[in-house]
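Engineer: Pasted the sequence and its predicted model underneath.
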Amino acid sequence: MKTRAAVAVAPGTDLEIREVELDEPRNNELRVKIVASGICHTDAIIRDQWYPVPLPVVLGHEGAGIVEAVGSDVDGYAVGDKVVIGPAFCGECAQCLAGHPMYCVNFYDRNFGVQRPDGSKAFSDESGPIGSHFFGQSSFAEHTNVVAHGVVKVPDSVPLDILGPLGCGIMTGSGAVLNVLQPKPGSSVAVFGTGAVGMAGMLAAKASGATTIIMVDIVPSRLEFAKTLGATHTVNSKEVDPVAAIKEITGGGVDYALDTTGVPPVFAQMINSLGTRGHGALVGAAKPGTEAPFDIGTLLLSGMKVSMVVEGDSVPKEFIPRLISLYEQGLFPYDKLIKKYKFEDINQAFADSADGSTLKPIVVF
């Protein structure tokens, strides 16, 4: 069938909206009419080739839409189902079977290979095949074929056009807090970075019962916005030493901390801000080869723990409904992070995300 898609063609270049041909869904796939798709930092770094993903490709990995066709081997879905699309995973390796599909041993190939395991691609035009199945979905298209086991059915009670980011960015920040750090009620949490992932982590910390929530950034307007969403303290790390500030606020160090930036000096600050037996997590993407040295001789005595976290260590079919439930109860107002754009304005949405003027852009078809 013919459909429109935004195609990444070269680093640092605007996506091209093209009419493309979409092939038939395979027996393990669903064809989904995309209603809206979030834009994530990962889309930008793949467009710009931080990781060597073959171009041209249809990116997008925070899709939400309506099922239009169901593969012959797929159970549990029907035409008309409203869905959010999560990352792809094999479902068969030791990590998948242990309930940690975001650490699937085939995760890179299934999400960054931009083709099916058999080498076929779902999109094409007169120039030839176009990469598909980015994160199992390639949701910057009006219609796409997606891997069924990463798809989550959602209720009619929540507007479908705001749900896509629950499949990646919002899941990443909130999952790192709720699934990995697991702060205790009354505890202290510091979040480094006030983008959409960091704000989602902050909202999750508040929902978990943490009573001291410290947001760290260099943008005053974002820090002020964080206060309106539940931050109890803010630290401008351009003006003061964030480690000293956090230790003063907490009386010695924070119980839990999250780095959403992937910037080496910030990662070191996150680690050094932890109190005795504190737990820190990193979710921010960095270029391969990035190093962040810290003093293991001194830190050994702290008993701290540091986790590297992919997609919030989530099981999407279990975790996304939890987030929706929290949202419906008014305990996770992530919709306040969102700004919607027309599909035709997708490159403006990328630009606004890059300069920080929009926390979580969503393109609506």
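Structural biologist: Great, that's in hand.
Engineer: Could you use CA atoms for every contact and neighbour count after this?
Structural biologist: Fine.
Engineer: hang on, Thr42 is in a strand, isn't it?
Structural biologist: No - assessed with DSSP: H, G, I helix; E, B strand; the rest coil, Thr42 is helix; it does not lie in a strand.
Engineer: List the residues that contact it.
Structural biologist: Ala285 (Cα atoms under 8 Å, 6 or more residues apart in numbering).
Engineer: ok, now with 10 Å
Structural biologist: Counting by Cα atoms under 10 Å, 6 or more residues apart in numbering, Thr42 touches 48, 50-51, 59-61, 168-169, 284-285.
Engineer: pretty sure Val154 contacts Val83?
Structural biologist: Yes - under the criterion of Cα atoms under 10 Å, Val154 lies in contact with Val83, with a separation of 5.4 Å.
Engineer: got another, please set it beside the one above:
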Amino acid sequence: MESKAAVLHESTKNHDFLGDLPAKIEMVEVSEPTGEEVLVKIEAASLCHTDISCVVGETGEPKPVVLGHEGAGIVAAIGDEVTTLEVGDHVVLGRIACGKCIRCRMGKSNLCLSRRQSKGTLRTGDTSFTGSNGDSYYHYHGVSSFTEYTNVTQEVAIKVNKEIPLEQATLLGCGIFTGVGAVANAADIEPGSSVVIFGAGGVGLSGVQGAVLRGATEIIVVDVVPSKFDIALKMGATNTINSMEEDPVDRIREITGGGANYTFDMVGHPRVFEQAVESLAVSGTAVLVGTPSTPVNEVSINLREMVKNEKRIIGAFNGSYNLPIAIPMLADLVVEGKLSLKELITSSLPLDKINEAMYQLENGAEIRQVIVP
């Protein structure tokens, strides 16, 4: 089957999305699903900072690769070993999970060993894209959503309530479960907690909603883009701080009376993480959610204070969620009006404009952009 797709052949080292046009729009051949594979017609995809990390060469993906890892669509065909889906089901694309490794058996499918080992392929080790020259194209995160059709293994295509619009459901494929899960699952905050969210992008604003769902009484959002503060307040934030205009640590201590119970670095920047730790109250927990652009980073932390005041640091990857359970749950919360996605969508663009979309996102002008194949 032919499908229009956004393909990365070479990274843009200088982040020149508009000059280099790194994502090439071309026709690819998508193989028919066999075995555990599911063919999904993508109705909507969405752009994430992780996509940008791939395009600028920070993630080491094999190339050529069909881009995109957030997507929602309709099952078009299934292989003969698929047991969880039927043609016509509405699905959100999650992540590879073998269900057999020690991590999956512990309920940590987000850390699945097969997922970590499958660079550029499906869980089975196969690829299903072929370029016009006959070469195989790789999958991104075992997903590849910036295409009209994609093939994934059945655990990646997660069935959701048909009442949620697919142009909203696509957001459930990464940023929403990462943000909500960091607060409500990984940190497991208590009602009445004080919470600070550093970074008001799609992940951060999802974290705000997670704090609301769990009954936090103080929800402080820190960012450098004032236009995002109105949305943060609509999502449930009680206070906003522009860290370009005032010291966020001092202001957080002032608002909370000494420090917050929980702080979340949704950005993944060393200085932001230092501020998250410095903003903690006694027995507080700092959660690192955003992925730094480099694997090794230097941070300055007062270790003596960490010990004497029993402060904690934890990491949260993909919200520490088991996605086949979490994504349908989050979709139901949207349908019930308890979780809002519509306000997070700041623009909708055709696939042909993917390079422009990446430029806009990296320059802070967007929260979440829906990409229509």
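Structural biologist: In hand now; what should we look at? Source: prediction; values computed, not measured.
Engineer: tm score of chain vs chain?
Structural biologist: Here the TM-score for the pair of chains, by TM-score structural alignment, normalised by the length of structure 1, is 0.95; 363 aligned residues with a Cα RMSD of 1.5 Å.
Engineer: related to what we said a few turns ago, which one of the contacts of Thr42 of structure 1 is nearest to Arg322 of structure 1?
Structural biologist: Cys168 (14.4 Å; Cα to Cα).
Engineer: Show me what that closest one aligns to in structure 2.
Structural biologist: When structure 2 is aligned by TM-score structural alignment, Cys168 of structure 1 is paired with Cys174.
Engineer: For Cys104 of structure 2, see how far away the closest residue in space to its match that isn't next to it in sequence is.
Structural biologist: The shortest distance from Cys174 of structure 2 to any residue other than its chain neighbours is 6.1 Å, reached at Glu70 (Cα to Cα, 6 or more residues apart in numbering). To Cys104 of structure 2, Glu70 of structure 2 is 22 Å away according to Cα to Cα, to the nearest Å.
Engineer: Those two: which is more packed in?
Structural biologist: Legend: neighbour count by other Cα atoms under 10 Å for Glu70 of structure 2 and Cys104, higher for Glu70 (29 against 18).
Engineer: could you list every residue that touches the alignment partner in structure 1 of that one?
Structural biologist: Mapped onto structure 1 by TM-score structural alignment, Glu70 of structure 2 lines up with Glu62. Contact analysis of Glu62 of structure 1 by Cα under 10 Å, 6+ apart lists 36-40, 43, 84-87, 135, 137-140, 163-170, 362.
Engineer: let's go with 7 Å and repeat that
Structural biologist: Glu62 of structure 1 makes contact with 37-39, 85, 139, 164-165, 167-168, according to Cα atoms under 7 Å, 6 or more residues apart in numbering.
Engineer: Selecting buried members of these in ChimeraX, what would you type?
Structural biologist: Buried subset of the contacts of Glu62 of structure 1, written as a ChimeraX selection, criterion 16 or more other Cα atoms under 10 Å:
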select :37,38,39,85,139,164,165,167,168
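Engineer: Let's see which of the contacts of Glu62 of structure 1 end up in strands.
Structural biologist: Among the contacts of Glu62 of structure 1, DSSP state E puts 37-38, 85 in strands.
Engineer: residues near the residue mapped onto Asp265 of structure 2 from structure 1, how many?
Structural biologist: Here Asp265 of structure 2 is matched to Asp259 in structure 1, going by TM-score structural alignment. When neighbours are defined as other Cα under 10 Å, Asp259 of structure 1 has 29 of them.
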